[in-house]
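J.: no sequence on this one, just coordinates:
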């Protein structure tokens, strides 16, 4: 029996069996929860950590976005239900002859060997047993929480740097690996500086290429673990809570390579040449997100992989920053030229990269502008529809996010529309042109789902509505009928919306509004405008 080092990797390259190469299905479940119940403090970055790892899996790990399930701020039952769904997908893939890799990730509170999911709890050993019972060929778990080492302690969990696993030659990889962010007795820590947990931050950065020790364009599991272990221990050794030591537990056999990420094949590669040294931060300027950190010594080149976009690279000096912009809209390799970096004061840092993200994109203050089309119908039990006819209109809306509170959006809108109706007049009907103008202010409570791809919101609205009727042939009007008539009123109401993010810079929304106003011209009665809108938003 020959022994070899196991290279476990996330796109989880081909697993071979009997000389035939089966298709490999990749599934992931990302669980994040900011609340731990009781007197545990609210976490700020659990959702963002989950989003960062999911992004890396999609960008570089061969995962499809649709195959990454997520449970954000859910309960224990939600997690178990998601595990059931994963297993159903595993079974379907296995029936089709595919081999399956399943990755489980958790970021949140844990205490005394249980995951704390809001007001519910889920025993770590329950999760471990579900992984062991899964039909997936390879199961990999990353658990980023306090005391997460309780999950690896039971069967030989090891607190140590890089590991080597002996496997039998000629067999494809099968089994599971569990990696945790800390030992059973240690605290896992978040950092405002890196806007996330130390462990997940270094894991994601390593998978983007900084952990690729042999520069073969692939990051294996042992490379990722060694990198995140070393960086996590070093970064936390100077914190108030003390050093945090990632641990692992493995039960893996076979000779198949499982690759976690393949940064060498990414659209955008950023090279840090051998002569560069220091700590570099990379910020996605399109989203103002802190995406990677490279801490290197002179003498060895380093490379990280990113999707296409607009980036800033900055290096912190004692009294200032060195910064440069990188436009990477096209596929290519970009080399950092530190001599060309701009000297910038800390106050003039144009890429803060520190929006405080939780499970939503948006605990930061932000703004958005939209244009859309709407349709309005006024429910008026005292009229046959000619006073307030149904019509289409164009709407422009400006919105502020978190200006008055977390998850609260405030906006102002204006709409213009018109139609033509046959107005009832004494002796018959006459055609009239109808112009409708409205403006409103809205206050919405919002939440985001599915890795921030879906935005839901609801709240209140106060609108000012104006209608004007102009008869086309004033000479045909009976005596006493004005050729131009108008009506104005305020209309309080409700609004609900759902949005879908289709790009870093924007999203689409559908909105429903309902309101009430009191008609008082010749009689007093309530009327009820209802509206539906579709709009495209540009996010800033």
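T.: Received it, and whenever you're ready, just let me know what you need. Just so it is clear, the structure is predicted and the values come from calculations on it, not from any experiment.
J.: okay, CA-based contacts and neighbour counts for the rest of this
T.: Fine.
J.: Check the offset of the longest strand anywhere in the chain from the chain's centre.
T.: Ordering each strand of the chain by length in residues (DSSP state E) puts strand 428-449 first. Relative to its chain's centre, strand 428-449 lies at 32 Å (C-alpha atoms, centre = their mean, to the nearest Å).
J.: same thing with stretch 232-242?
T.: That offset, for stretch 232-242, works out to 28 Å (C-alpha atoms, centre = their mean).
J.: and the nearest residue to residue 157 once chain neighbours are set aside, what helix or strand is that in?
T.: With C-alpha to C-alpha, 6 or more residues apart in numbering as the criterion, residue 157 has its nearest non-adjacent residue at 4.6 Å, and that residue is residue 249. Taking DSSP states H and E as the criterion, residue 249 maps to strand 247-253.
J.: Against that first model, consider the following:
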């Protein structure tokens, strides 16, 4: 019996090991190169686009970091070394278990990709791709082309809908997706923060191209979507038509699934027609994904967990909403979730748009310094800030108590501050700092420590004084967003004020009189607030 159990255990181990080994391997090489040959202007977005493609395949395309090679402004030798590394990875598995994706964003022409002053022939890219022992190789080049030199190498160029690779496991051979056709320029968009074709291809891979709603995006779906949207956007914006092109030599027209958006966090758009959506990472001008609404189904866009700003344009009007997605969370949006925003603000701000720029907070804190006795206080503040420079005001009240060699000292005060600030957001955290003038109304009470003895002798033992103080302040704060419209903040400030209150606050002047002596005090406070 034990012997049979041993054989069963060994058989199960071999079976599980075989299944685990048969898991498909996808290798991705993503390259961004901003410089080209002499006379070619430096491109703005190749590195960001390469990084975007690499992250997307890690999130949705079954690729791991270990099987992703990301290159920024490489030399030809470094690019060839990356192909060699991909070959070594692929040799650890059977070719029918391996797919290889090569992405390039940069300058190019009909014969080569431009890596600075070093052109890499397209024929060399193709040769090295075929040296990677994989069943399927997908090459995507977002670069300009003047003439199609690859037709002479046995590859056929077709319109987008000619690639009919139905849903399934994979095809055998090579597919080359070009961002532009013969003689056409591959365009960049400052509004999108990306090359045009790459933006729509990655948006499609995040779910905008999922026509049948099965939660998968195939190679053909992603290309058809990128083709139609690139063609439409280029004609509308630049007036220069950009027509992507696909070339392929495939032994088997079997299915190719590039991404699985249903396995990630997702934004489900409202069911509506003629409505345009842009998804930004909050605080960024780069568009994460773009799609149009569909009356028949809710279009879902796969994104990494995080905070996003979704722009909506319909009927000539703009609106936006901000959402936070947890890991694998799906959020269904409705038209009621969006707040109306002027079109020009949407276009100007992008993901830096602040939907609730106003805020009110209350806080309590401690103070210490030359001018204020050690004590405590409370404040009420209002600020208006749209993501960078902002302004606001604070009203505060404080009380302090201290003791000198002669007196018990008490201080009461009310202050008003007009503040200018600058802030930066880092996910849920915001760091801010600023400065401004301060005015305060002060009341000081003093009582002699030996009051009992002096009262018996008939002397005055206490007095009260009041004064108006003026000066300035600098402050800094670190804020944590709690979710929704609420936040909490830890703040520090340093005040320098002057007032004619007592001997400690004045000094002798050359003319024999007195003058105000600037005195400093520091404050730390904890506040809670709401945005609107």
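T.: Everything's here; your move. Computed from a prediction, not measured in an experiment: that's the story for all the values here.
J.: mean shift of the strand holding residue 249 of the first structure relative to the second structure?
T.: In the superposition against the second structure, strand 247-253 of the first structure averages 1.7 Å from its aligned positions (mean C-alpha distance after the TM-score superposition for the first structure).
J.: ok, then the element right after that strand?
T.: strand 258-261.
J.: Now which residue in the second structure aligns to residue 494 of the first structure?
T.: Under the alignment by TM-score structural alignment, residue 494 of the first structure pairs with no residue in the second structure.
J.: Give me the neighbour count for residue 494 of the first structure.
T.: Close neighbours of residue 494 of the first structure, defined as other C-alpha atoms under 10 Å, add up to 18.
J.: got it, and residue 97 of the first structure?
T.: Counted by other C-alpha under 10 Å, the residues lying close to residue 97 of the first structure total 12.
J.: I'd guessed it sits against residue 24; true?
T.: No - look at residue 97 of the first structure against residue 24 with C-alpha atoms under 8 Å: they stay out of range, at 9.3 Å.
J.: can you pull the contacts of residue 173 of the second structure?
T.: The contact partners of residue 173 of the second structure, by C-alpha atoms under 8 Å, 6 or more residues apart in numbering, come to 135-137, 248-252.
J.: same check, this time on residue 383 of the second structure
T.: 358-360, 390-393.
J.: repeat for residue 78 of the first structure
T.: So residue 78 of the first structure contacts residue 71 (C-alpha under 8 Å, 6+ apart).
J.: secondary structure element for it?
T.: Using DSSP H and E, residue 78 of the first structure maps to helix 76-95.
J.: so where do the helices sit in the stretch 351-500 of the second structure?
T.: 451-456 (DSSP state H, counting those that start in this stretch).
J.: Where do the strands of it begin and end?
T.: Secondary structure of the stretch 351-500 of the second structure by DSSP state E, counting those that start in this stretch: the strands cover 358-369, 375-385, 389-403, 407-426, 429-448, 462-483, 486-498.
J.: Nearest to residue 336 of the second structure, out of these?
T.: Nearest of the strands of the stretch 351-500 of the second structure to residue 336 of the second structure, taken as C-alpha to C-alpha: strand 462-483 at 19.1 Å.
J.: where in the first structure is the aligned partner of the closest one, by residue range?
T.: On the first structure, no counterpart of strand 462-483 of the second structure exists by TM-score structural alignment.
J.: Which neighbouring elements make contact with that strand?
T.: Using 3 or more C-alpha pairs under 8 Å, 6 or more residues apart in numbering; DSSP states H and E, the elements in contact with strand 462-483 of the second structure are strand 429-448, strand 486-498.
J.: Would you map the helices across the stretch 201-350 of the first structure?
T.: Using DSSP H, counting those that start in this stretch, helices in the stretch 201-350 of the first structure cover 221-236.
J.: mind listing the strands for it?
T.: 219-220, 247-253, 258-261, 268-272, 278-284, 289-296, 302-306, 309-316, 321-328, 332-335, 342-344.
J.: Once aligned, what mean separation remains between the last one and the second structure?
T.: Its match in the second structure and strand 342-344 of the first structure itself, once the structures are fitted together, sit a mean 1.6 Å apart by mean C-alpha distance after the TM-score superposition for the first structure.
J.: still on that earlier bit, mind listing what's buried along the longest strand of the first structure?
T.: 430, 432-449 (16 or more other C-alpha atoms under 10 Å).
J.: ok, for whatever residue of the first structure lines up with residue 261 of the second structure, nearest residue in space, not its chain neighbours?
T.: Superposed on the first structure with TM-score structural alignment, residue 261 of the second structure falls opposite residue 263. Counting by C-alpha to C-alpha, 6+ apart, residue 305 is the residue found nearest to residue 263 of the first structure once chain neighbours are left out, at 5.1 Å.
J.: Contact partners for the aligned residue in the second structure for that neighbour?
T.: Aligning on TM-score structural alignment places residue 305 of the first structure opposite residue 302 in the second structure. By C-alpha under 8 Å, 6+ apart, the contact list for residue 302 of the second structure reads 60, 206-207, 261-262, 264-267.
J.: So which of these wins on neighbours?
T.: Neighbour-wise, the contacts of residue 302 of the second structure (other C-alpha under 10 Å) top out at residue 206, 33 neighbours.
J.: okay but that one is in contact with residue 261, surely?
T.: Yes - checked against C-alpha under 8 Å, the pair residue 206 of the second structure and residue 261 is within contact range at 5.7 Å.
J.: and for those two, which residues touch both?
T.: Listed as contacting both residue 206 of the second structure and residue 261 by C-alpha under 8 Å, 6+ apart are 60, 217, 301-302.
J.: Run a quick neighbour tally on residue 396 of the second structure.
T.: 18.
J.: ok, residue 308 of the first structure touching residue 334?
T.: No - counting by C-alpha under 8 Å, residue 308 of the first structure stays clear of residue 334, with 11.6 Å between them.
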